[in-house]
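Engineer: For reference, the sequence and a predicted model appear below.
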Amino acid sequence: MEEPTMDARVYVEISEARHLFQRYGNRLLSDPCVSRLLKQYRDAIAKTTRMMREMGMQGECARCAAEGPGSCCFSGIEEGYDQILLLINLLMGCNIPDTREIAGSCTFLGPSGCKLRARYYYCVHFLCPRLHRAMDPLSVKELLRAVGEELHAGWEAEQAVRTSLKRREAMDGNLRSAASEAGSRTMEELYMPTEDP
């Protein structure tokens, strides 16, 4: 079988993330651990975003990426995104694009910057040489500390989502197996509480 192209691979990951969201999204959002860690991740993302905006980076980065192939939002960087990180974006309410909007750039880049909230390590941590030179060292240190907190919160959320998915897929597998062994009875009949006679 032929290996899919880079563009095809990212769209496979997007499709798989959407499938997981459709199948497990509500259950993941109702999982107390996942819900708590997603909130912590959102809060950490908001802190990093606020700092970048206050430092004037957000507008500068969006302008750089939209005007020409920027040094960070290049075509191919989306290879770092797997179905779980994309699923987390869906759980956070992001609309993941179906097509590349800006030729020669990342699939997830739009005219105002990245369309995703939960982003790959490189996308969050990279600071281009031009911006790095323009910032004072203390600001760089503060920003990188916030980025580290965001990445850690993202890692924790990702681990919780992976664990919850494994548990749910195992439960679904057990339900299917028990239903097939029971013949004509449905899964609901097998697992509905029965009343004592």
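Structural biologist: On my side now, so go ahead. Note that the structure is a prediction, hence the values are computed from the model and not measured.
Engineer: okay, CA-based contacts and neighbour counts for the rest of this
Structural biologist: OK.
Engineer: Now for residue 83: which residues touch it?
Structural biologist: Residue 83 sits next to 13, 14, 16, 17 when contact means C-alpha atoms under 8 Å, 6 or more residues apart in numbering.
Engineer: ok, structure two:
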Amino acid sequence: MVAVSDSITKKISISLRLKQAVGLYFEEQNLSSLLPELRLQANRSKELMQSIGLTSVCIRCAKVNQGSGCCSRAIEQWYEIPTLILNLLLGCTLPQRHRDPSTCIFLGETGCTLLVRYHFCVNYLCEHIKNEIPPKDLERLRRQYGRELYISWKLEKEIWKYFNMNSCKEPSLPEAF
């Protein structure tokens, strides 16, 4: 079983190995149709973040507070395999190494490189954000985040269900975690 403390590169490696099997399971269970909706809602969230200036606030903070804050290296350990698999199924490329050893492996020059993010990364709004972004924009953003997180949660739940169903049938699967 993969522990939260396991390295993110190990989780990425496992996700790459399991992507195809989970994709087939989604097809068999008629869940594949939710992937385009997840992509749409995640893209809408990112576009809204960009348009209200949130992305630039976060990037600026990450550069100034290297090694601390929302995009610190510690945050990457919270990512679980189902979230990483969803990103792979949506065509994201998962990095194999850090651009900056003090920050999250998924932090790129223009923000997070993932389309589907961990719920903390989506929901948490620090004081910098609350001070710089108007409340009406944050309210719009939270509503949009809710749509994104709901679909993500439904699909992640199905991936966990797949893992639980196959732990008895495929002895090598639990060892991969």
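Structural biologist: Everything's here; your move. Remember, it's a predicted structure, so these values are computed and weren't measured experimentally.
Engineer: before we move on, the earlier item: closest to residue 59 of structure 1 among the contacts of residue 83 of structure 1?
Structural biologist: residue 14 (26.9 Å; C-alpha to C-alpha).
Engineer: how close does residue 115 of structure 1 get to residue 107 of structure 1?
Structural biologist: Using C-alpha to C-alpha, to the nearest Å, we find residue 115 of structure 1 at a distance of 9 Å from residue 107 of structure 1.
Engineer: Ok, residue 21 of structure 1 next?
Structural biologist: From residue 21 of structure 1 to residue 107 of structure 1 the distance is 20 Å (C-alpha to C-alpha).
Engineer: Please apply the same query to residue 63 of structure 1.
Structural biologist: To residue 107 of structure 1, residue 63 of structure 1 is 16 Å away according to C-alpha to C-alpha.
Engineer: now do residue 88 of structure 1
Structural biologist: 17 Å.
Engineer: do residue 127 of structure 1 as well
Structural biologist: Counting by C-alpha to C-alpha, the gap from residue 127 of structure 1 to residue 107 of structure 1 is 20 Å.
Engineer: How about residue 123 of structure 1?
Structural biologist: With distances taken as C-alpha to C-alpha, residue 123 of structure 1 is found 13 Å from residue 107 of structure 1.
Engineer: what about these two, which has more around it?
Structural biologist: residue 107 (26 against 15; other C-alpha atoms under 10 Å).
Engineer: residue in structure 2 matching the more buried one?
Structural biologist: Under the alignment (TM-score structural alignment), residue 107 of structure 1 maps onto residue 105 of structure 2.
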